[in-house]
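Engineer: my questions concern the predicted model and sequence given below.
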Amino acid sequence: MPSTEKSGEIFRIITADDHPIILQGLRRLLEEDGRYNIIAECDNGQKLVDTVKQREADLIICDLSMPKLNGLDAIREIRKLRPEIKILILSMHKDAQIFEKAMALGVDGFVLKEDIYDQLQFAIQTVLKGGKSYSPRITESLAKEKSDKGDLASEILTRREREILRLAALGKSNRDIGDELDISVRTVESHRSNLMRKLDLQNVQELVAFAVKQGIVSVDEIES
C-alpha cells in the first residue's frame, strides 16, 4: 500500500478537466508540494483514456462533465485497463445518484470543486494510502436521499443477509464474516449470493454503494 510519508517518493498524477483554469489551479496547488508530479493534463475523457494507455500513473484526478467521453464512462474504461490506479473525482455535482454511480465503479475519492482548497490535499493523501475520501456535502446529500426513499434492505433481505451485507461492505472476507457470525464460509457464500441476486448487484463496488445509500454502513466506517 503506498504511503505519502515515504521519503523522496514522487507520486505520478494525471489530471482531467475541460476547464483550463482548473487544470492550471491543480498544477499550481499540487506541484507546490514536492511529493506530486503531474505527468499529463487532459481536456476530455477520451484523451484521458488514451493517456492512461500510454503512461504509468499512481493517481487520476478527473472531472465528470467532459466532452467526447464523460468522466464516468472514462473511469469505466480505465478500470478495465488499469484497475490498480487510484481515482479521485473532482466535480461540481452534488447529486447522490451520480455519487452512487461513481462508487459502483470503484472510485477512491470524491471532492467537490467548492471544497478543493479545504479537502483536496487530505483526500489525495488518504487515497494514496489506500483509503477512501468523500466530501461531507456529498454524504449529507446521500443520507437525505436515503431517508426519503426508506429502507429497501429491511424489506427484501433476511436479518442474516443484512448482517452479511454490512460486513461485506466493510471489506471483510467471507472467512472473517463466518468467524464473526459463527457460521461456515459456505453458508456465508450462500447468503452473499442470495443477497446479490435479490438486490441485482453485480460486484463488490455496487454492494458497497448500496450499503452506504441504505445507511447500513457509513462513509466514515468505510474510510476508517
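Structural biologist: Now that the structure is in, tell me what you want to look at.
Engineer: switch to C-alpha atoms for all contacts and neighbour counts from now on
Structural biologist: Noted.
Engineer: tell me the contacts of the closest residue to residue 11 other than its chain neighbours?
Structural biologist: For residue 11, ignoring the flanking residues on the chain, the nearest one in space by C-alpha to C-alpha, 6 or more residues apart in numbering is residue 36 at 4.9 Å. Applying C-alpha atoms under 8 Å, 6 or more residues apart in numbering, one finds that residue 36 lies in contact with 10, 11, 12, 13, 30.
Engineer: out of those, who has the most neighbours?
Structural biologist: Taking other C-alpha atoms under 10 Å as the neighbour criterion, residue 13 ranks highest of these with 22 neighbours.
Engineer: which helices and strands does the helix or strand where residue 208 lies pack with?
Structural biologist: Assigning secondary structure by DSSP states H and E places residue 208 in helix 204-213. Contact here means 3 or more C-alpha pairs under 8 Å, 6 or more residues apart in numbering; DSSP states H and E; on that basis helix 204-213 packs against helix 96-104, helix 136-149, helix 159-169.
Engineer: so can I have CSV of the contacts of residue 36 showing secondary structure and distance to residue 206?
Structural biologist: Below are those laid out as CSV (DSSP: H, G, I helix; E, B strand; the rest coil; distance: C-alpha to C-alpha, whole Å):
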residue, secondary structure, distance to residue 206
10, coil, 32
11, strand, 28
12, strand, 28
13, strand, 26
30, helix, 31
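Engineer: contacting residues around the residue lying closest to residue 194 once chain neighbours are set aside?
Structural biologist: With sequence-adjacent residues excluded and distances taken as C-alpha to C-alpha, 6+ apart, residue 194 is closest to residue 161, at 8.0 Å. For residue 161, the contacting residues are 191, 192, 194, 195, by C-alpha under 8 Å, 6+ apart.
Engineer: put this next to the previous one:
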Amino acid sequence: MRTLLLIDNQDITREGMKAVATRLGGFFEIKEAGTQKELTHLLTKHPDAVAVLDYTLLDTSVDYLLILQERFKEAHFILFSDSLSEDFIRRMVFSGTSFSVVMKDAPKVEIEEGLRKAKQHVQYICTRIAWQLQHKEEKKDESASPLTATEREILKLMALGKTTKEIAAGRFLSVYTVMTHRKNIFRKLEVNNVHEATKYALRAGIVDAVEYYI
C-alpha cells in the first residue's frame, strides 16, 4: 500500500481529504505538509507516495514539480486546487502520466476515483477539466492541421491503440494503404513513433481526452 501525502495549508481541505481517503482505504498512512521543503522531505522517505497538493498555495514552480516527477518516478501527484490555468494544466498533463488533475469543486465520486487511479499510478483528469481541454481544442480551425480528414481518423485509431491490421479491417482498406497513411502522418507531424503522434492527437483534439484517459 502507498503512503498518502497531503500538501495544503488549508486545514479544512486536509481534513476533508483525510476523511475521503480513510473511507476509500488502501493507504498505509497519511502524512501532512504545508511547504515545498516538507513535500520533498516526505517524498525522500516515501518515494512511491501519492501526493495531493494545491499548487496555488505553495511557494513553488512548474519546473520544480517536473523535477520532482523526474526524481521520484514511482510517486503520483494529484493537482487539487480551486483554479488552475489552462497552460499549467496542459504542461502538467502532457509531461507524462504522473500528474492527475482534480478540482476542489469536483463531485466526491471523482475525488475518490482520482485517488483510486493514483494508487495504481494511472493518470486521471476530472470531468470538468477534461471537457474544457476538449472543448478548447474543438474550437480550433481544423484546416490548420497538416493532416487530411482520413489521416486524422487513422491517427485517432492509432492513438486509441488499434493495430495496423485492425484499422485496415475496420475501414475496409488494405494493410499497405494504412501503412502508407501511417508514414505520411509521421512525416507531416515530424514524429518518429506512435507515442509522439498520440501527444499531437491529444493536443489537437483529434482524440477525446475523456475517452483516452478512461
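Structural biologist: Cool, the structure landed. Source: prediction; values computed, not measured.
Engineer: overall similarity of the pair, as a TM-score.
Structural biologist: Counting by TM-score structural alignment, normalised by the length of the second structure, the TM-score of this superposition works out to 0.73. Behind it: 207 aligned residues with a C-alpha RMSD of 3.6 Å.
Engineer: how far does the helix holding residue 208 of the first structure sit from its chain's centre?
Structural biologist: Shown here is helix 204-213 of the first structure, whose average C-alpha point lies 10 Å from the average C-alpha point of the whole chain (C-alpha atoms, centre = their mean, to the nearest Å).
Engineer: residues of stretch 130-144 of the first structure that come out buried?
Structural biologist: 131, 132, 133, 134, 135, 136, 138, 139, 142, 143 (16 or more other C-alpha atoms under 10 Å).
Engineer: any idea how far the fourth one lies from residue 148 of the first structure?
Structural biologist: Here residue 134 of the first structure is placed at a distance of 21 Å from residue 148 of the first structure (C-alpha to C-alpha, to the nearest Å).
Engineer: try the second one
Structural biologist: Per C-alpha to C-alpha, residue 132 of the first structure is found 26 Å from residue 148 of the first structure.
Engineer: same check on the third one?
Structural biologist: Residue 133 of the first structure sits at a distance of 24 Å from residue 148 of the first structure (criterion: C-alpha to C-alpha).
Engineer: so residue 13 of the first structure sits right up against residue 56, yeah?
Structural biologist: No - counting by C-alpha atoms under 8 Å, no contact exists between residue 13 of the first structure and residue 56, whose distance comes to 9.1 Å.
Engineer: counterpart of residue 72 of the second structure in the first structure?
Structural biologist: Using TM-score structural alignment to pair residues, one finds that residue 72 of the second structure aligns to residue 82 in the first structure.
Engineer: residues contacting its match?
Structural biologist: With contacts taken as C-alpha under 8 Å, 6+ apart, residue 82 of the first structure has the following neighbours: residue 52.
Engineer: what does the one 3 residues further on give?
Structural biologist: If a contact means C-alpha under 8 Å, 6+ apart, then residue 85 of the first structure has 57, 58, 59, 60, 79 as its contacts.
Engineer: how about the fourth one, what's its match in the second structure?
Structural biologist: This means residue 60 of the first structure. Under the alignment defined by TM-score structural alignment, residue 60 of the first structure is paired with residue 51 of the second structure.
Engineer: over to residue 42 of the first structure?
Structural biologist: Superposed on the second structure with TM-score structural alignment, residue 42 of the first structure falls opposite residue 33.
Engineer: ok, and the closest non-adjacent residue to its match?
Structural biologist: Distances taken as C-alpha to C-alpha, 6+ apart put residue 7 closest to residue 33 of the second structure, at 4.8 Å, once the chain neighbours are dropped.
Engineer: roughly how far apart are the most centrally placed residue in the second structure and residue 129 of the second structure?
Structural biologist: The centre of the second structure sits closest to residue 93, judged by C-alpha atoms, centre = their mean, with a distance of 4.0 Å. Going from residue 93 of the second structure to residue 129 of the second structure by C-alpha to C-alpha gives 11 Å.
Engineer: which residues are common contacts for these two?
Structural biologist: Residues touching both residue 93 of the second structure and residue 129 by C-alpha under 8 Å, 6+ apart: residue 101.
Engineer: distance of the nearest residue to residue 208 of the first structure once chain neighbours are set aside from residue 27 of the first structure?
Structural biologist: Excluding its sequence neighbours, the residue lying closest to residue 208 of the first structure (C-alpha to C-alpha, 6+ apart) is residue 169, at 4.7 Å. Distance of residue 169 of the first structure to residue 27 of the first structure, given as C-alpha to C-alpha: 35 Å.
Engineer: no further questions, thank you.
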